[in-house]
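Student: Sequence and predicted structure are below.
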Amino acid sequence: MTITTRLATFEDIPFLQQLIGASVRGLSTAYNTPNQIESAIKYIFGIDTQLIIDGTYYVAQVGDAIVGCGGWSKRNTLYGGDQHKEVEDPLLDPATDAARIRAFFVHPDWARKGIGKHIMQVCENAAKENGFTSFQLGATLPGVPLYEVMGYRPLEHIEQPLPDGEVLPIVKMYKAS
């Protein structure tokens, strides 16, 4: 199986939104309640269009099928799509700040087949090419095992409150290259 990546485009957004929903609904059931899952899809998970504008968001394909997505950022936002971000998203300083690893989703049919690792390697390499030497991310519980295998260590456990009263557990994680 050959996994390829390419930069995401605005034309990909409708398909990626479907992929994100399928990923969260399919891979989070052992970690989150149905209400947490639906609330997180509504209020947190989604496309951060700034990543597409910055050229730091990728889609992973096997043949013509898009099977996953993920990116990195040189901006301060740690997690969340457009619906969750602060209006201002300042640039990070690669000399002192960690690049943000962002918005990783794999279709459940393709889980545990190396898709996430592949996208992670693409993102880390691109961030290094842009001067970053460390990485930070906000992981949902289903992603923690992948990130630990990739060398990330937990820094903090966050209980992210959502507007409808649900709470989403997030693990802030860090890796130095």
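Tutor: Looks like it came in fine.
Student: all contacts plus neighbour counts: C-alpha atoms, from now on.
Tutor: Fine.
Student: show me where this structure has helices.
Tutor: Taking DSSP state H as the criterion, the chain carries its helices at 13-27, 34-43, 49-54, 115-129, 144-149.
Student: Near the residue nearest to Ala60 when sequence neighbours are not counted, how many other residues are there?
Tutor: Spatial nearest neighbour of Ala60, excluding adjacent residues (CA to CA, 6 or more residues apart in numbering): Thr5 at 4.5 Å. If you count neighbours by other CA atoms under 10 Å, Thr5 ends up with 19.
Student: State the distance from Asp97 to His118.
Tutor: Distance, Asp97 to His118, using CA to CA, to the nearest Å: 24 Å.
Student: Please compare the first structure with the one that follows:
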Amino acid sequence: MAPGYPPGALSQALPFMMRANPALLRSGRFYAVETAEGALIGCGGWSLERPDAPQDPVDPTLGHVRHFATHPDWVRRGVGAALIERCVADARSGGVRRLECYASLVAQTFYQSQGFRLLAPFDVRVGASIVIPSLRMMRDPL
């Protein structure tokens, strides 16, 4: 994410952004990719709940891509694409017809390569006072 954000913004935001989300981890909709040696090289998942408003009623046809990350040594080697396709397949089988994501500024090209289109810039609020410029993107139909 460093190329898209000032260092001060990331140093403040990353401790909040990197926290595990217990509900997502328990959901059965969060995946990890490991090497044959067991090294974690990627992760990501999806939910029906909106990441910015988990208490809101869900739309069963709209899923939300969540907490995607690929180890820097493994970027552009198919890890993220494999995770997206797993999420798409699972979401589709669950009746989801569209996937939304809040992408970092540097992830736009990746998500576009996976069939997402840009909807609008979007500010993600992290903690009480940190704002991270992001992009709201959509993939439809699944």
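Tutor: That came through fine. Values in this document were obtained by computation on a predicted structure and should not be read as measured data.
Student: Any idea which of the helices of structure 1 gets closest to Glu86 of structure 1?
Tutor: Minimum separation from Glu86 of structure 1 across the helices of structure 1 (CA to CA) falls at helix 49-54, 11.8 Å.
Student: so how much does the closest one differ from structure 2 once superposed?
Tutor: Taking mean CA distance after the TM-score superposition for structure 1, the mean distance separating helix 49-54 of structure 1 from the aligned residues in structure 2 is 1.1 Å.
Student: buried residues in that helix?
Tutor: Thr49, Leu51, Ile52 (16 or more other CA atoms under 10 Å).
Student: follow-up on the earlier one: could you dump the helices of structure 1 into TSV with distance to Val67 of structure 1 added?
Tutor: Output for these, formatted as TSV (distance: least, CA to CA, whole Å):
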stretch	distance to Val67 of structure 1
helix 13-27	8
helix 34-43	18
helix 49-54	18
helix 115-129	8
helix 144-149	16
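Student: Quick one: closest of these to Leu168 of structure 1.
Tutor: Nearest to Leu168 of structure 1, of the helices of structure 1 and by CA to CA, is helix 34-43 at 6.3 Å.
Student: So for structure 2, the centremost residue is which one?
Tutor: Structure 2 has Arg66 as the residue nearest its centroid, 3.4 Å off, counting by CA atoms, centre = their mean.
Student: Could I get the full set of strands for structure 2?
Tutor: Assigned by DSSP state E, the strands in structure 2 fall at 30-34, 40-47, 62-70, 98-104, 117-126, 130-139.
Student: And the helices of structure 1: which comes nearest Lys172 of structure 1?
Tutor: Taking the helices of structure 1 one by one with CA to CA, helix 144-149 is closest: 9.6 Å.
Student: so where is the closest one in structure 2?
Tutor: Aligning helix 144-149 of structure 1 against structure 2 (TM-score structural alignment) gives residues 108-113.
Student: mean offset of that stretch relative to structure 1 (after superposition)
Tutor: So stretch 108-113 of structure 2 averages 0.6 Å relative to structure 1 (mean CA distance after the TM-score superposition for structure 1).
Student: Give me the residues contacting that stretch.
Tutor: By CA atoms under 8 Å, 6 or more residues apart in numbering, the surrounding residues in contact with stretch 108-113 of structure 2 are Ala103, Arg117, Leu118, Leu135, Met137.
Student: Kindly reformat those as a markdown table containing neighbour count and distance to Gly44 of structure 2.
Tutor: Formatted as a markdown table, the contacts of stretch 108-113 of structure 2 follow (neighbours: other CA atoms under 10 Å; distance: CA to CA, whole Å):
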| residue | neighbour count | distance to Gly44 of structure 2 |
| --- | --- | --- |
| Ala103 | 24 | 13 |
| Arg117 | 19 | 19 |
| Leu118 | 17 | 20 |
| Leu135 | 22 | 17 |
| Met137 | 23 | 16 |
